[in-house]
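what's the 3D shape of this:
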Amino acid sequence: MEMNCISKIAGIGAYLPKQRVTSDELMAEIASTRFGTPENYISNKIGIIERRMADEKTLASDMAIMASEVALRDANVQAHEIDLILYCGIERDWQEPATAHRIQAELGATSAIVLDVTNACHGFLNGISIADAFIANHSAQTVLVCTGEKQSNLTYEAIDQLKKLSSKEEFRKRLGGLTVGDAGGAMIIQRGNEHSGFQKMNFMSDGSHTNLCYYKHTDSGTQGQMLMREITVQILRLHKMFIDSTYELLGWQPESIDKLFCHQTGAKPHQGMASLAHQPINKAPITYDNYGNLTSASIPVNMFLNRPQRGEKILIMGTGSGLSVCQSGLIF
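Prediction:
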């Protein structure tokens, strides 16, 4: 699906917990050598050295709120000026009501309507597209798109399960739970102009791959798997199918791109995304090494830490289990 866009990023914010936990420490805790896997496998082969983990009292919404406060200051926007709040995290405070209600209350965004958007790691880009649609039909002028990911909950669950298991196949299914990190991300989205803003968004979904990455809560705990190698193959396949058409839609050549921001799960997938987009790796800032897979917070955190310059042409490549992908052109 091709989408014409009229919005821009007016402000970016991020929150990263202070606690650092290395991959080697996690692998040592589960005694990974039992599965024939060295303790440095994640750090050496996947490229994730460490990640941030929030304390047990921190909620997903807390991280979204702190990131949103930074984004508001960056955009020079007051909370009462927000018309719409979209919370896009996988992790939510509760199933009902929408977590966005707490974010509205804590920020004091009394004029905003709120809702949650969820689509795995792809949720944040879906949130931006919804924000753009509200702005395009003049229903909103200022939209807060935010997320908070406390994926350490998944990590702790994976550790508990792996300590009880000895099967290499079960280890492979749950290894992805040790690669994620906690973070909050936020953007203020407003109407753009001919000099700045999202130009196009190009979406594709393929629901035949839902089994590759999922988790759900059952009476006996969390059940799921993350088949990292298989996911990477299919994600790269989908992106490759329409990268040329995205460049054609934008009227851009690969060499005109200043920066590439893409969802990151590790070194090889990141290199693969840059390669199929015909971009040198030095144009694609990384976050996976020190922060792990930040799920839906990946894009905003990366853009916050590696902020583009005004006027730069940005290619964004989003990914989510299911599978869903998005390619977007942005003049920052």
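
alpha carbons only for contacts and neighbour counts from here, please
Noted.

now the strands for the stretch 151-300 of the chain?
Using DSSP state E, counting those that start in this stretch, the strands found in the stretch 151-300 of the chain span residues 183-191, 197-205, 213-218, 221-226, 259-262.

from the ones you listed, which stretch is densest packed?
Among those, ranked by average contacts under mean count of other Cα atoms under 10 Å, first place goes to strand 183-191 (a mean of 29).

list the helices and strands that strand packs on?
strand 7-15, helix 60-75, helix 123-136, strand 142-149, helix 298-305 (3 or more Cα pairs under 8 Å, 6 or more residues apart in numbering; DSSP states H and E).

Can you tell me which of these is most buried?
Ranked by mean neighbour count, those are led by strand 142-149 with a mean of 32 (mean count of other Cα under 10 Å).

let's see this one next to it:
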Amino acid sequence: MSIYSRVAGTGSYLPEQRLTNQDLVERLAKSGVETSDEWIFSRSGISARHFAAKNELTSDLALKAAQAALASASASADEIDLIILATSTPDHLGGFPSTACVVQDKLGAHNQCAAFDVQAVCAGFSYALAIADAFIRTGTYKKVLVIGAETFSRILDFQDRTTCVLFGDGAGAVVLEASTTPGILSSALHADGSQRDILCVPGRAAHGGVEGSAFMTMDGQAVFKLAVKVLEQVAHEAIEKAGLKPEQIDWLVPHQANIRIMEGTARKMGMSMDKVIVTVHEHGNTSAASIPLALDAGVRSGQIQRGQHLLLEGVGGGFAWGAVVLKY
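Just a heads-up that it's a prediction; the model follows:
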């Protein structure tokens, strides 16, 4: 009998601090940086974002999203065989101990399940989901907690209005479990390290300090051009591998980076924006958290229904991109 993986539950969490564009405009003005609500919204589709509190860590956001996903799946922490956490903003410098291990402890998962982080920036959740699916299909694990969580506000340069207005903090999670009926139908993952400089944090840890800048930098035009191209390609690849046609996709759940990228992808896919889950206006770009945040929003709003086909896709620094097709 074939083993498949299916999404048993979803969850998400956004920090309490919500900043509208105008809130951010006023904050930046105090530092001599000029921008406007109209400038931000017209270029990105973003109206607001959430920032973690000073004492809130990535693991804290991940914990709350994980707890919501476990409740949705009617599962306990001790039932989880593996925790995979996608993040570019881990709790600890150098990424160890892994934030996944910290979440395991905070969850009270005392069964010593495996736990590790995945770093593929905004494509991280797609990568993590594909990895979890592979583990389940081989029979290695039966129930996997997959999380995307970020505190991007900690790596933003608030003197650079082209980047600091685009990102936010948050976390989303799914419980993936073994099933006799297909859930995840296909995945497609790619990367091109030659494009690593167009979106990166160039600094390096060096003898107790930082060599170079610890802030994120981005070539917006280059990222936009590459993102629209590769997202269309990987979407078609994943849909074909799933044995489906684009018109059979009920919902596109994309990485919420920029409304124009999302519109461009939908247009190239021949899909109406009515079939796209959009949360970028309220969340901003939450990197690895954006897909599971949007997925949970679609589920909890009643838009996404059991039995529907979903296309999840993301692209980010590395440069890395990926797509997953699943029957929810």
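
Nearest spatial neighbour of the residue most central in space within structure 2, chain-adjacent residues omitted?
Centroid-nearest residue in structure 2, with Cα atoms, centre = their mean: Ala288, separated by 2.6 Å. Sequence neighbours aside, Cys122 is the residue nearest to Ala288 of structure 2 in space, at 4.5 Å (criterion: Cα to Cα, 6 or more residues apart in numbering).

I'd like to know how far that neighbour sits from Leu24 of structure 2.
Separation of Cys122 of structure 2 from Leu24 of structure 2 (Cα to Cα, to the nearest Å) stands at 23 Å.

out of the helices and strands packed on strand 183-191 of structure 1, nearest to Ser205 of structure 1?
Set against Ser205 of structure 1 and scored by Cα to Cα, these come closest in helix 123-136, at 12.0 Å.

so what does that closest one touch, helix or strand wise?
If contacts are counted by 3+ Cα pairs under 8 Å, 6+ apart, helix 123-136 of structure 1 sits against strand 7-15, strand 84-87, strand 142-149, strand 183-191.

Relative to structure 2, which residues correspond to the second one?
Going back to what we said before, that points to strand 84-87 of structure 1. Using TM-score structural alignment, strand 84-87 of structure 1 lines up with residues 82-85 of structure 2.

Then the last one?
Strand 183-191 of structure 1 lines up with residues 170-178 of structure 2 when matched by TM-score structural alignment.

The matching stretch vs structure 1, average distance?
Here the mean offset of stretch 170-178 of structure 2 against structure 1 after fitting is 1.0 Å, by mean Cα distance after the TM-score superposition for structure 1.

Which position in structure 1 pairs with the residue nearest to the centre of structure 2?
Looks like Ala288 of structure 2 aligns to Ser296 there (TM-score structural alignment).

is it true that its match touches Val117?
No. Counting by Cα atoms under 8 Å, Val117 is not a contact partner of Ser296 of structure 1; they are 10.9 Å apart.

Need the overlap of contacts for these two.
Common contacts of Ser296 of structure 1 and Val117 (Cα atoms under 8 Å, 6 or more residues apart in numbering): 88-89, 123.

In JSON lines: the strands of the stretch 151-300 of structure 1, plus distance to Phe134 of structure 1.
Below are those laid out as JSON lines (distance: least, Cα to Cα, whole Å):
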{"stretch": "strand 183-191", "distance to Phe134 of structure 1": "10"}
{"stretch": "strand 197-205", "distance to Phe134 of structure 1": "14"}
{"stretch": "strand 213-218", "distance to Phe134 of structure 1": "30"}
{"stretch": "strand 221-226", "distance to Phe134 of structure 1": "34"}
{"stretch": "strand 259-262", "distance to Phe134 of structure 1": "24"}
